[in-house]
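Asks: sequence plus the predicted model coming up.
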Amino acid sequence: MIHASRLLLDLPAAMPRTTTHHTSFLLQVITLGFLVEIQLLAHRSHAMSADAGTAPCRGDQAAALLAVKRSLSFTGSATSGPATTTLPSWREGTDCCRWEGVGCDNVTGMVTALNLASRNLAGAVPDYIRNLTALEVVLLGSNKLTGPVPLDAHMFPYLAEVDLSNNSFWGTVPASFFTQPTLQRLCLNMNRLSGAIEEFQNPSATLTYVDLSSNQLTGAIPTSFAYLTALQILQLDHNNFTGTLDLNPFVRLKNLTMISASYNPLLSASGDGSKIDASNSSITSLNLAYCNLTRLPRVLGYLPELGNLDLSCNQIQGEIPQWIWTNMSSLNLSHNLFTTVGQPPHYVNIIYIDLSFNMLRGAVPFPSNGDRLDYSNNKFSSIPQSSFLRFIQINPLLERSGLTTYSINLANNELSGPIPYSECREQYALRMLDLSGNNLSGSVPPYLLKGCGQLIMLNLRGNHLGGTWPDETSESCQLQLIDLHGNHIQGRLPRSLARCQYLIALDIGGNHFEDSFPIWMGQLPQLRLLILRNNNFHGPVSIPPLVEKNSTADYFSRVRIIDLAGNHFNGDLPPDFFKSFKSMVWGPNRTIAEYDDYTTVSAKQGFISYLVAVDVAMKQQYMRVSKVSTDLVVIDLSSNRFSGFIPRSISNLTSLHVVNLSSNAFGGKIPRELGQLVRIESLDLSWNHLVGEIPQELATVTTLAWLNLSYNDLSGRIPSGSQFSTFTGSSFQGGNKGLYGCPLLVKCNLTFVTSPSSSLPPPAREGSPFEDIMLWLFVGVGFGVGFALTIVLQVVCSGRREKIARIAR
């Protein structure tokens, strides 16, 4: 019999860890209901004890608890500092039933509940805990406990819940947990348990929840699990189970709602379902991602309640069967080898579909209603005209819950022709649309900018779209990301984009836009990335008069990547052009968090974020950055017609990683202030008209990994320093006729300088090349004459000695 206890449970500490966000809400509801039931039981017990009186804690129970306390240490948390919870109420001579985290039976005074979750406890739980034989609830999760599992269910006949999750327990899982007649909930996840789980006899009829995920368990999954008749949820993810999981016997468990065994790379699954009655099955969720499946178990088609299926990252081949659409609310078959899929019936309503990274061909399958569809990286060739974007209608229930993000991803397929027409009214609440990496042609449909008022991300990158960009942006523009890179769009940049006050990234590189510098975009408060590379922009780059007069005015104040390369900009850069780029400034009292809420640049809606990707010219390579960190700061003005001096205000941008001013007509000297760019990794000033010496300050920038100063008119000695010693001659060769010193062969002298302000003696006067040649010629002649005279003297002296010797004889 399970005795009532008086214990206030810590609900957040006992919440389970789930494997996918689609099932987490269901698991939390079940867990919360179970814990509330225990809470009410404890409350009723406490109410009865107030009337009838309560028995004090027994002495042997208090002694056991004090022994447990003495055996453990209380460590500090990495985030909260030194621990303050050292169980101060656990004092000898006091009633242990009133100690924090302890619950007792009101009649016997026996300890029935122990809740020490999330208290920074460390060490091995001693055997003294075995004296607490009346324990019903043991919650020790989220500590730093070690050693073997301290509980053997045979010694605790009343156990109802055990949570030892998120510790460092090792050893095997005691099979007695699965035969204990009162145990309802078992959480051993996130430990270091290993070895195989033994088959067991007399399976429990009360065990409803088992979580063994995130351990190092091996061997086959015991078939005995299929005889736990009360089982509702079984989580075995992130282990090393092997063999084949036969799903047939699990179908007979009428209470079972979820099986999750993802991330067991050597585990397969089977079950034909032909000899069993699955009509009473309650399985709603099945997760077998990152396993070793090569085909779909046929039994899945017989499960009437199956709504959440994750078989991603396997090697399943062939056709996606038509039954897959039945009752399905969440489907993930991505990263497999499927080749064909049929169109879903008209009545199908599905929340989430991910069929990405397969080899699917033909027409894109659109359900009649949906939330998130990802069909990217396949070989789909057509979009049904009648269904494009029409499936995306607002689901009132999901909209109110804030769980919805309506999106479609068709990137990297073989779609061709124009983008299909769609009315895209307000009831079609499209948030994200990705059609990049296809063969789409025609112009950008105006409805994408005007009708789709909820759109936050539009990616049409890498197609064959042409025409002009319609100047019909909605007054209530919500767009955060626009990527039209690599098309054939021409004309002016639409001024109505100024309405997009939430715009974070604009990439229109690789098109045929003809316009002046978009000075009007400097007022967009959220803009972080501006990519205008390889278009036909022209004229000077200027700043508004208001910004010139007021240095605190916002003008591109949050931009962290600006790429104007490969256009026809000309003229001098304004001296204060870089001063307003405030988010490019790094200081001891300033962090990126002042400007950005996230570590990556992304468009966000609800639980979904779409990472921004850009192409960056860095270290003489044009590389794809698929996950743009807010820490990446780039200025690329290369391949234009800029002239005049390099503005010294660029030295204020101390967060810069990449500066590329190559292939322009900049003149004057290299600003010494560039030595203040303490985080710069790549600096390219090649193919300009720069003169004078290379500033010694550059030699002290320890982060500089790549430098190109070639094809200028530089002169003088190349500075020496720790970073400069790593550069090859190609960093300086070409032009620069007056330049000498290592790594060039002319007057190479390995002299290391530690600081530009070091006191150095004045250099010796350098002679002309002719004087140097004559000097070495005379030195060589001197050595030759000296050597000849030495030989002659030795011969003469030797002859005299022989003559003297003959006379002596």
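Replies: Thanks, I have the structure now.

Asks: only C-alpha atoms from now on, for both contacts and neighbour counts.
Replies: OK.

Asks: longest helix in the protein, by number of residues?
Replies: In the chain, ranked by residue count with DSSP state H as the criterion, the top helix is helix 769-808.

Asks: what about the strands in the stretch 151-300 of the chain?
Replies: Under the criterion DSSP state E, counting those that start in this stretch, strands of the stretch 151-300 of the chain are mapped to 161-163, 168-171, 185-187, 192-196, 209-211, 216-219, 233-235, 240-246, 258-260, 266-270, 285-287.

Asks: mean neighbour count added to those strands, as CSV?
Replies: Below are those laid out as CSV (neighbours: other Cα atoms under 10 Å):
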stretch, mean neighbour count
strand 161-163, 23
strand 168-171, 20
strand 185-187, 22
strand 192-196, 19
strand 209-211, 22
strand 216-219, 20
strand 233-235, 21
strand 240-246, 19
strand 258-260, 22
strand 266-270, 19
strand 285-287, 22
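
Asks: TSV for those strands, including distance to residue 364?
Replies: Compiled in TSV, the strands of the stretch 151-300 of the chain are given as follows (distance: least, Cα to Cα, whole Å):
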stretch	distance to residue 364
strand 161-163	46
strand 168-171	47
strand 185-187	42
strand 192-196	44
strand 209-211	38
strand 216-219	41
strand 233-235	34
strand 240-246	33
strand 258-260	29
strand 266-270	29
strand 285-287	25
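
Asks: how many neighbouring residues does residue 770 have?
Replies: 8 (other Cα atoms under 10 Å).

Asks: and if you look at residue 291?
Replies: 25.

Asks: now do the contacts for the residue nearest to it when sequence neighbours are not counted.
Replies: Spatially, and ignoring its direct neighbours in sequence, residue 291 is nearest to residue 265 (4.3 Å; Cα to Cα, 6 or more residues apart in numbering). Shown in contact with residue 265 (Cα atoms under 8 Å, 6 or more residues apart in numbering): 240, 241, 242, 290, 291, 292.

Asks: next, the one to line up against it:
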Amino acid sequence: MIKSIFFTITFVFLISLPTLSRSQRCNKDDEKVLFKIKKSFGNPYHLASWQKTLDCCQWYNVECDANTSRIISLTIFSGNISGQIPDEVGDLPYLQTLVLRKLTNLTGEIPSAITKLTHLTMLRLSWTNLSGPVPSFLSKLTNLNFLDLAFNDLTGSIPPELSTLKNLNAIHLDRNKLTGVIPESFGTFTGNVPDLYLSHNQLTGTIPKSLGYLNFSTIDFSRNQLTGDISMFFGTNKTIQTADFSRNSFEFNISEVVFPASLTSLDLNHNKIYGSLPAMLTGLNFQYFNVSYNRMCGQIPQGGDLQTFENTSYFHNRCLCGSPLPACT
């Protein structure tokens, strides 16, 4: 009987050990920083779980490393958060993911304190009212593989220093008020060739020829004021899959372009592109295709996926004809 009680007590004690360790796993330095961040945002209800009565690794919006118990992710999404990004964000030294997204009352500029986050791999500050420039100091975040600054009020030019980030898989600078040209340096990415999203800005000038030396998978330069020839992004040796150059002033002869077999989405609407559609387009597997509002002529090649799209993908050209447009005469 006594032996049975002893084993029972021992078992209860042992299984309680993980619970005790879990209750003390939050790093106190990280906890202090989070409380400062909460205060700077006005102690919003969205961060109500940030209380001393609960381990900070269990707080909403926070993730800790299982081994070190240091905070590695801070994701604040779609909350009633007001104020500016506090400098204290830079005092979470093990942070790998920082997401402040769909916070329409978040204002001010991107703070340089972010450069202290040397382990950061994802930076997503999007759908806010952040203003000021796209900071060149972001190039110091050498471990970044995803940069999203879309849907803000950022102004000024695109910093050429971003091309020094060797691990980037994607750059989202779309839906801002950026001006100037696309940097020549964007043709010199030495590591990954990132997907480029620069749409819905006020960019001007021609596309640097250096970009044609790289092999992009996704490019979206739509809704800017760009000019010139973008055929350098295509060719038999390319593997581009999605290309959106719509609503610019690009001007080139499309009949001379060789489109790669990898291409599945092509949007060229509202430009000044001329020539006839090459027959090779019938051999591609398109999920999306639009060449409307240009200056093209000739018969639309018959076959493949080209006739699966509505006439709106072709209309308002100089003299394109054939299905799904009216027959050629």
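Replies: Here it is on my side, so go on. Since we're looking at a predicted model, the values are computed, not measured.

Asks: structure 2: which residue goes with the residue nearest to residue 291 of structure 1?
Replies: Under the alignment defined by TM-score structural alignment, residue 265 of structure 1 is paired with residue 202 of structure 2.

Asks: would you mind measuring from that match to residue 228 of structure 2?
Replies: From residue 202 of structure 2 over to residue 228 of structure 2 the distance is 16 Å, taken as Cα to Cα, to the nearest Å.

Asks: returning to that earlier point: who does the longest helix of structure 1 touch, helix- and strand-wise?
Replies: Helix 769-808 of structure 1 makes packing contacts with no helix or strand when contacts are defined by 3 or more Cα pairs under 8 Å, 6 or more residues apart in numbering; DSSP states H and E.

Asks: residue range in structure 2 corresponding to stretch 332-341 of structure 1, please.
Replies: Going by TM-score structural alignment, stretch 332-341 of structure 1 sits over residues 267-276 in structure 2.

Asks: who touches that stretch?
Replies: By Cα under 8 Å, 6+ apart, stretch 267-276 of structure 2 touches 243-255, 288-300, 320.

Asks: again, only this time at 7 Å
Replies: The contact list for stretch 267-276 of structure 2 (Cα atoms under 7 Å, 6 or more residues apart in numbering) reads 243-255, 289-298.

Asks: do stretch 133-149 of structure 2 as well
Replies: By Cα under 7 Å, 6+ apart, the residues outside stretch 133-149 of structure 2 that reach it are 112, 115, 118-126, 154-156, 158-159, 161-162, 164-165, 167-173.

Asks: one step back: between the contacts of residue 265 of structure 1, which is nearest residue 608 of structure 1?
Replies: Closest approach to residue 608 of structure 1 among these (Cα to Cα): residue 290, at 21.9 Å.

Asks: alignment lookup: the closest one to structure 2.
Replies: Aligned partner of residue 290 of structure 1 by TM-score structural alignment: residue 223.

Asks: so how far is residue 206 of structure 2 from that match?
Replies: Computed as Cα to Cα, the residue 223 of structure 2 to residue 206 of structure 2 distance reads 14 Å.

Asks: the strands of the stretch 151-300 of structure 1: which one's closest to residue 100 of structure 1?
Replies: Short answer: strand 161-163, nearest of the strands of the stretch 151-300 of structure 1 by Cα to Cα, at 17.6 Å.

Asks: what range does that closest one cover in structure 2?
Replies: Counting by TM-score structural alignment, strand 161-163 of structure 1 corresponds to 122-124 in structure 2.

Asks: average offset between the matching stretch and structure 1?
Replies: Stretch 122-124 of structure 2, aligned to structure 1 and superposed, deviates on average by 2.4 Å (mean Cα distance after the TM-score superposition for structure 1).

Asks: show residues contacting that stretch.
Replies: Outside stretch 122-124 of structure 2, the residues touching it (Cα under 7 Å, 6+ apart) are 96, 97, 98, 99, 100, 101, 144, 145, 146, 147, 148, 149.

Asks: now do the counterpart of the second one in structure 1: how many residues are near it, please.
Replies: I take that to be residue 97 of structure 2. The alignment partner of residue 97 of structure 2 in structure 1, by TM-score structural alignment, is residue 137. For residue 137 of structure 1, the neighbour count with other Cα under 10 Å is 25.

Asks: equivalent analysis for the one 10 residues further on, please.
Replies: When counting by other Cα under 10 Å, one arrives at 16 neighbours for residue 147 of structure 1.
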